[in-house]
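**Q** sequence? don't have it. structure:
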C-alpha cells in the first residue's frame, strides 16, 4: 500500500513542500506520496474525517489559514505547539487497543516552524539576546515569538495592520514568557531598520509599502531579515533590506529546516536525517546547503 502525506492550505499551488518532501522520501527509499491539497477552515473537519478512515496516511504539513484550527482538531498536541496553540505538522500514530487490534491512528500535532526559524537565524549569524521585531501577528508570528525567546531576545516588537488583531502573537508571548509590544505597521520602518533581527510573517507583497518607506528614508539596515514569504523572490522588502547593507534570509530556508523535522516525524526516522537527504532537499528547491 502506498503511504500518503500532504501539505494543506489555501492558496496552496505555490507551495514548495511537495518538492522538499518528495526528494527526501526518494533518497530515503520510503514509499510516501506527497501532494498539495487546497483546503479552507470550513472544509477541514470533513477532510480529517476522511483521512482518519484511510490507513495510508502518515503526515500533514499545515499552512495558512489552518494552523490554529488544526490545533483544535487533532487528538493531542506536543512540544511547543501546545504552548502556542498553533500546529503546522500532524503525524499519524498507531493507537493500541488493549481489547483487540490496533485502532485508528491518532492525529498528533506539532510545530516545526519554531525550529525552522531558529535554525535559519542561527545560520545567518544572529547572536544571543538580539533586539527583535516581527511583522504580522498570526500563526507564523506566534512561532517567531517562540523562536526569538529561544534565541534569548529580551523582548519583541510586533507590528501589525490592526493592533486589535494580534491574538496569536499575544498568546504565544504569554505562553513562552517573552515581553511583547504590539504596534502599528505604519510606524515600523524607523524601528526595524535598527533591529538586530526582523522576522516578516506577512503575506507576499504585504510588506511592499514598508519597503518603500525604508527606501525613501535611506536608513541603513545592518541586521538580519528573515522574510517567511518566498514567492515571488526576492520580495521588495528583502531587496531594500539587502540594499541597506543587511543580511537577508529567504523564507525558503525556514521552510527547508521545518520540513527536515516533518520528514523525521512522518517516517519515524530516529535521530538527525543523513546529510545526503538534506542535500537533495536543498537541490529540489534551490536552497543553499547548510551544516546541520
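**A** Ah, there it is. For clarity, every value in this text was computed on a predicted model and none was experimentally measured.
**Q** going forward, measure contacts between C-alpha atoms and count neighbours the same way
**A** Will do.
**Q** any idea how far residue 206 is from the residue nearest the centre of the chain?
**A** Centroid-nearest residue in the chain: residue 113, 3.4 Å away (criterion: CA atoms, centre = their mean). Remark: distance between residue 113 and residue 206 (CA to CA, to the nearest Å) = 20 Å.
**Q** show me the contacts for the residue nearest to the centre of the chain.
**A** 88, 140, 143, 254, 255, 258 (CA atoms under 8 Å, 6 or more residues apart in numbering).
**Q** pretty sure the fourth one sits against residue 124.
**A** Translated: residue 254. No. Judged on CA atoms under 8 Å, residue 254 makes no contact with residue 124 at a distance of 11.3 Å.
**Q** and those two? which has more neighbours close in?
**A** Neighbours were counted for residue 254 and for residue 124 using other CA atoms under 10 Å; residue 254 has more, 25 against 15.
**Q** got another, please set it beside the one above:
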C-alpha cells in the first residue's frame, strides 16, 4: 500500500512544504508521497470525507485559511492545538475501531525554535502582527518563551477571537489594537512576530522607516514569498535580527515529518540538513 501525505490550503501553489517533506522522506528511505491540494474552507468537509475513505494516508499539513475549520473535521485534538483551537497538522492513526484523524499544532514549535535560533530568550515587550490562527500559535509560542504579556496589532479588531481565546487559555495578557497604531510599539519591541499575509505589512514598514529609529529586536516574518519582505528589509536596516518565515516553516515541518513518518528518533540533524538544502536555508540543527 502506498503511503500519502499532503498540504491543504487556498491558495497553495506557492507552498514550500512539498520540497521540505520530499527531502525528508527520501533521506529517511520511507516511501511517502506528498502533494499540494488547493481546497477552500467550504470544500474542506467533503475533501476530508473523501480522504478518510482512501487507504494509506499518514498525514496532512494545514495552512491558511483552514487551520480553525480543521478542528471540526478531526476525531481528536491533542496538545497545544486543543488550547488554541487551531490545527495545522492532521495525523491518521489506525485503531481497533478504524482510522482516526488527530489534530496537532506544530506552528508553535516552529515559532519557538525560529525565534530562539535568532537569539531571543524571554521577551519583555513582544508584539504580534495579525489576529488569525497563526497569531494564536504566536501567542502560545510567546508563552512558552516566558513572556507574560503581548501587544497584538490587527487589521480588523472584530476578528480576533482566536488570539483572545489563546491568551485566556494560556494566561497571557493581551492588548489588542488596530494596525494603524503599531509603528512605534513595533519598532521598540524585543520580539516581533508578523503573521500578516505577503505585503500586508508594507504600510507599517514604511511607517517604521519614517520614524528613523533603531529596531534592536528580533523580527520573525511568517510570510516568506516574496523575500525579503519590505518590513524585513526595514527591520534589518534598523539593526535588528530578521528571521525568514521559511525558517519557521522548516521547524514546524520537522515536527510533522516525525509524526507522519512515525520515525521519531531517526529524524535527526542529517534529515534537517537535507530539508534546509531543499529550500535554500543554511544548514542548522535543532
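**A** Everything's here; your move. A quick note: this is a predicted structure, and the numbers were derived from the prediction, not measured.
**Q** quick one: TM-score?
**A** The TM-score (TM-score structural alignment, normalised by the length of the second structure) is 0.98; 286 aligned residues with a CA RMSD of 0.9 Å.
**Q** keep only those of the contacts of residue 113 of the first structure that are in strands.
**A** Judged by DSSP state E, strands contain none of the contacts of residue 113 of the first structure.
**Q** most neighbours among those residues, which one is it?
**A** residue 143 (31 neighbours).
**Q** grab the nearest non-local neighbour of it.
**A** Spatial nearest neighbour of residue 143 of the first structure, excluding adjacent residues (CA to CA, 6 or more residues apart in numbering): residue 114 at 5.0 Å.
**Q** tell me the residue in the second structure aligned with that neighbour.
**A** Taking TM-score structural alignment for the superposition, residue 114 of the first structure sits opposite residue 108 in the second structure.
**Q** what about its match, helix or strand, and which?
**A** helix 107-117 (DSSP states H and E).
**Q** rewinding a little: touching, the residue nearest to residue 143 of the first structure and residue 147? I think so.
**A** Yes. Residue 114 of the first structure is within contact range of residue 147, at 5.2 Å (criterion: CA under 8 Å).
**Q** who has more neighbours out of the two?
**A** Using other CA under 10 Å as the criterion, residue 114 of the first structure and residue 147 rank with residue 114 on top: 25 against 21.
**Q** what sits against the more buried one?
**A** 143, 144, 146, 147, 258.
**Q** trace the third one over to the second structure, please.
**A** Same thing as residue 146 of the first structure. Checking TM-score structural alignment: residue 146 of the first structure goes with residue 140.
**Q** and what of the last one?
**A** Using TM-score structural alignment as the criterion, the counterpart of residue 258 of the first structure in the second structure is residue 252.
**Q** what sits closest to its match if chain neighbours are left out?
**A** Nearest one to residue 252 of the second structure, counting by CA to CA, 6+ apart, is residue 110 at 4.2 Å.
**Q** residues near residue 174 of the first structure, how many?
**A** So residue 174 of the first structure, with other CA under 10 Å, has 15 neighbours.
**Q** look at residue 242 of the first structure and give its secondary structure.
**A** helix (DSSP: H, G, I helix; E, B strand; the rest coil).
**Q** what separation do you get for whatever residue of the second structure lines up with it and residue 219 of the second structure?
**A** By TM-score structural alignment, residue 242 of the first structure lines up with residue 236 in the second structure. Going from residue 236 of the second structure to residue 219 of the second structure by CA to CA gives 9 Å.
**Q** list residues touching both of those two?
**A** residue 242.
**Q** quick one, which of those two is more surrounded?
**A** Neighbour totals were compared for residue 236 of the second structure and residue 219, and residue 219 leads with 31 against 18 (other CA under 10 Å).
**Q** quick one: map the more buried one onto the first structure.
**A** Residue 219 of the second structure maps onto residue 225 in the first structure, by TM-score structural alignment.
**Q** in which helix or strand does its match reside?
**A** Going by DSSP H and E, residue 225 of the first structure is part of strand 224-227.
**Q** ok, residues contacting that strand?
**A** 120-121, 124, 126, 196-201, 238, 241, 246-251.
**Q** sort out for me which of those residues are in strands.
**A** 197, 198, 199, 200, 247, 248, 249, 250.
**Q** and which of the residues you listed is nearest residue 55 of the first structure?
**A** residue 250 (36.2 Å; CA to CA).
**Q** apart from its neighbours in sequence, what residue is nearest that closest one?
**A** residue 227 (5.6 Å).
**Q** list the contacts for the nearest residue to residue 148 of the second structure once chain neighbours are set aside?
**A** Computed as CA to CA, 6+ apart, the closest residue to residue 148 of the second structure that is not its neighbour in sequence is residue 172, at 5.5 Å. By CA under 8 Å, 6+ apart, residue 172 of the second structure lies in contact with 139, 143, 147, 148, 149, 150.
**Q** now, those that are in strands?
**A** Per DSSP E, those map to strands at 149, 150.
**Q** of the contacts of residue 172 of the second structure, which is the nearest to residue 161 of the second structure?
**A** Distances from residue 161 of the second structure to these, taken by CA to CA, are shortest for residue 139, at 12.6 Å.
**Q** next, count neighbours for residue 79 of the first structure.
**A** 11.
**Q** any idea how far residue 138 of the first structure is from it?
**A** Residue 79 of the first structure is 19 Å from residue 138 of the first structure, by CA to CA.
**Q** kindly report the same for residue 243 of the first structure.
**A** 28 Å.
**Q** quick check: residue 278 of the second structure touching residue 20?
**A** Yes. Using CA under 8 Å, residue 278 of the second structure is in contact with residue 20, at 6.1 Å.
**Q** neighbouring contacts of stretch 90-107 of the first structure?
**A** 52-53, 55, 57-62, 74-76, 108-110, 265-266.
**Q** sorry, slip of the keys, the one I care about is stretch 16-28 of the second structure.
**A** 6-7, 31-36, 249-250, 253, 257, 261, 266-267, 271-272, 274-276, 278-279.
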